[in-house]
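Chemist: Kindly generate the corresponding structure for this input.
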Amino acid sequence: MTDSSQTTPMPHITDSHCHLDFPDFEDQLPEAIARAAAAGVTRMVTICTKLRQVDTVRAIAEAHAPVFFAAGTHPMSVAAEPMVSVDELIALTAHPKMVGIGETGLDYHYTAESMEVQQTSLRIHIDAARQTGLPLIIHARDADADMARILTEEYRNGEYRCVMHCFSSSPELARAALDLGFYLSMSGITAFPKSSDLRDIFAAAPIDRILVETDAPYLAPPPHRGKRNEPAFVAHTAQRAAETFGMPYPDFAAQTQLNFDRLFSKVTAFEAAH
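Modeler: I've put the predicted structure just below:
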């Protein structure tokens, strides 16, 4: 006879990429973070996409124990923002909760006219990641060939660590990233019914190189598709992802926690010290 008073602990999960400084969360952050905790989301990394906003993003991380932050210039903003320097990025990493470089990358879907300046910015961010040892956070859209080429060229110049955030590109770019030892992150897109080709790309990847994220407030997974995304919903993405890998959800969640700890090692160091 089982003891019905004993309940299985809720699997812990990490939202490795969200944007908590966006207006969508104004005056609602404590509630959103509480809902995340109730869903088993123990940590989240909020991403600064324009360095002039880094003070706001850093303050969110300082005010909320589960929140860490990363900073960089988003490729779609590069043309309109001052070009960041390696030294600026490195200086930001002195903060104990600054745990990643980016997001950076290439986006030729909306901003192909700035491809040259995007590539310059990307290489600057890579250099900062290489020098600090923090993971690079990559946004890639409609730029697979250039992305694979630059990531590979720069890796030959010196090793660095990287996650392909919200990966939804080609099998070829996935393979190029995995061959360099990088990680692929699963967003709500992977839970959409018509994303079977994308799920196949992930299913072919090593399970120890997988992260999960929301990219909140964007890309809410079912059953919240079309609504504002928030960190709590990463559990829905992870539950669908567990099916992709043919794993029980608790096992998949535990594996992605290990993966996150390995890549974002500054987070685990901070947690150990506090």
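Chemist: CA atoms for contacts and neighbours, from now on please.
Modeler: Fine.
Chemist: gap between residue 27 and residue 20?
Modeler: 11 Å (Cα to Cα, to the nearest Å).
Chemist: Would you check that residue 171 makes contact with residue 201?
Modeler: Yes: between residue 171 and residue 201 a contact is recorded at 5.9 Å, counting by Cα atoms under 8 Å.
Chemist: one step back: quick one: which of residue 27 and residue 20 has more around it?
Modeler: Each of residue 27 and residue 20 has its neighbours counted (other Cα atoms under 10 Å); residue 20 has more, 29 against 9.
Chemist: Surely that one and residue 216 touch.
Modeler: Yes: here residue 20 reaches residue 216: they are 7.4 Å apart, a contact under Cα under 8 Å.
Chemist: and the longest strand along the chain, how far out from the chain's middle?
Modeler: Counting by DSSP state E, the longest strand found in the chain is strand 98-107. Using Cα atoms, centre = their mean, to the nearest Å, the mean C-alpha position of strand 98-107 is found 9 Å from that of the whole chain.
Chemist: For the stretch 151-274 of the chain, which segments count as helices?
Modeler: Ranges of helices in the stretch 151-274 of the chain, per DSSP state H, counting those that start in this stretch, are 171-179, 196-203, 234-244, 249-263, 265-273.
Chemist: Touching the third one from outside, list them.
Modeler: When contacts are defined by Cα atoms under 8 Å, 6 or more residues apart in numbering, helix 234-244 is touched by residues 13-15, 39-41, 186-188, 190-191, 199-200, 202-203, 212-214, 221-222, 248-249, 252-253.
Chemist: another one to check against the first:
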Amino acid sequence: MFETHAHYDDDWYDEDRKELIESLLSSDISYITNIGADFATSENSVKLAEEFERVFAAVGVHPDDVDSLKDLSDEEALNRLRELAASKKVVAIGEIGLDYFEREAGQKNEEVRKRQKHWFMKQLELAKELNKPVVIHSRDAARDTYNLLKDFGYNKGVIHCYSYSAEMAERFVKLGFYIGIGGVVTFKNAKKTKETVKKIGLASIVLETDSPYLSPVPFRGERNNSGNIKYVVAEIADILGVSMDEVVEATFKNAVKLYELEDRVYGKLS
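Modeler: The predicted structure follows:
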């Protein structure tokens, strides 16, 4: 199985990071992509990828972290990401995007959304410059995310932790994006996610956990890890009426294509 989105640099793994990753890569997990959310986590993702042969990295600044860039010019910030992306183990720019979720009382103001859109576009431009796919974080921002991607026209990547309607998923797929499905699909109340799986089928799905977050049933609320992907596989198989082996095979091929790893996975890994 190919874990397309995890955060093993998170503090939650400080006690057993190396042992856990080694055990995962010795079991059913063939590859892992560790995802950055700011400069520090992007740097840590690259370090992890360079430590483990079958771990890759994505580098980028999450929409909730764009304020960390306020003291840098656009070019200074992008140059730091360029330097990180120079590693051969970096396979994507991400996670980037828009997050309009109201974590505090009141609507996220337009100034915050404007900054998020600015850095979303700048990092999309960087991805296009470097010819790398993008890992998109989009929460409560379906219309703006879709319109910005459609208008920009550089459409290779994945919509991570997909949470919108099945119809919107079809629109993202038509642009050229894969849909990231993780532990949420196992939740009883995850009607939209289950409908999305049924609507788009295996051709456009990649597996993820977002570890250490979003553990599937029966581990909700606990620390997540990539070994729990098997519960996601089982749920997708049940929804589509196919075998778990079919889900694993199709999503593995999709992940390899998403991260443009055909030569390294099917040829000699380097």
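Chemist: Any idea what the TM-score is?
Modeler: Scored against TM-score structural alignment, normalised by the length of the second structure, the superposed chains reach a TM-score of 0.89; 258 aligned residues with a Cα RMSD of 1.8 Å.
Chemist: Would you state the strands of the stretch 51-200 of the second structure in chain order?
Modeler: If DSSP state E, counting those that start in this stretch is used as the criterion, the strands of the stretch 51-200 of the second structure fall at 55-59, 90-99, 134-139, 157-160, 177-181.
Chemist: Pick the most deeply packed of the ones you listed.
Modeler: Most buried of the strands of the stretch 51-200 of the second structure by mean neighbour count (mean count of other Cα atoms under 10 Å) is strand 55-59; its value is a mean of 29.
Chemist: My understanding was that residue 29 of the second structure contacts residue 227; is that so?
Modeler: Yes: Residue 29 of the second structure is in contact with residue 227 according to Cα under 8 Å; the separation is 7.0 Å.
Chemist: Of all the helices of the stretch 151-274 of the first structure, which one is nearest residue 58 of the first structure?
Modeler: Of all the helices of the stretch 151-274 of the first structure, helix 265-273 sits nearest to residue 58 of the first structure, with 14.5 Å by Cα to Cα.
Chemist: chain center to that closest one, what's the gap?
Modeler: 17 Å.
Chemist: Rebuild the strands of the stretch 51-200 of the second structure as JSON lines, extending it with distance to residue 119 of the second structure.
Modeler: Shown next, in JSON lines, are the strands of the stretch 51-200 of the second structure (distance: least, Cα to Cα, whole Å):
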{"stretch": "strand 55-59", "distance to residue 119 of the second structure": "14"}
{"stretch": "strand 90-99", "distance to residue 119 of the second structure": "8"}
{"stretch": "strand 134-139", "distance to residue 119 of the second structure": "12"}
{"stretch": "strand 157-160", "distance to residue 119 of the second structure": "17"}
{"stretch": "strand 177-181", "distance to residue 119 of the second structure": "20"}
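Chemist: Quick one: map residue 132 of the second structure onto the first structure.
Modeler: Using TM-score structural alignment, the partner of residue 132 of the second structure in the first structure is residue 134.
Chemist: typo on my end, it should be residue 150 of the second structure
Modeler: Match for residue 150 of the second structure (TM-score structural alignment): residue 152.
Chemist: give me every residue that touches that match.
Modeler: Counting by Cα under 8 Å, 6+ apart, residue 152 of the first structure has contacts 176, 180.
Chemist: Surely residue 163 of the first structure is in contact with residue 134?
Modeler: No: with contacts counted by Cα under 8 Å, residue 163 of the first structure stays clear of residue 134, the gap being 10.7 Å.
Chemist: circling back to that earlier point, what is the mean deviation of the longest strand of the first structure from its aligned residues in the second structure?
Modeler: When the second structure is superposed, strand 98-107 of the first structure averages 0.5 Å from its matched positions, counting by mean Cα distance after the TM-score superposition for the first structure.
Chemist: Which residue numbers in the second structure does that strand align to?
Modeler: With TM-score structural alignment as the criterion, strand 98-107 of the first structure aligns to 90-99.
Chemist: Pull the residues that contact the matching stretch.
Modeler: With Cα under 8 Å, 6+ apart, stretch 90-99 of the second structure has contacts from 35-37, 46, 49, 56-64, 84-85, 113, 116-117, 120, 123, 127, 132-141, 145, 259-260.
Chemist: Same question for stretch 46-62 of the first structure.
Modeler: Contacts with stretch 46-62 of the first structure, where a contact means Cα under 8 Å, 6+ apart, come from 16-21, 67-74, 77, 81, 84, 97-98, 102-103.
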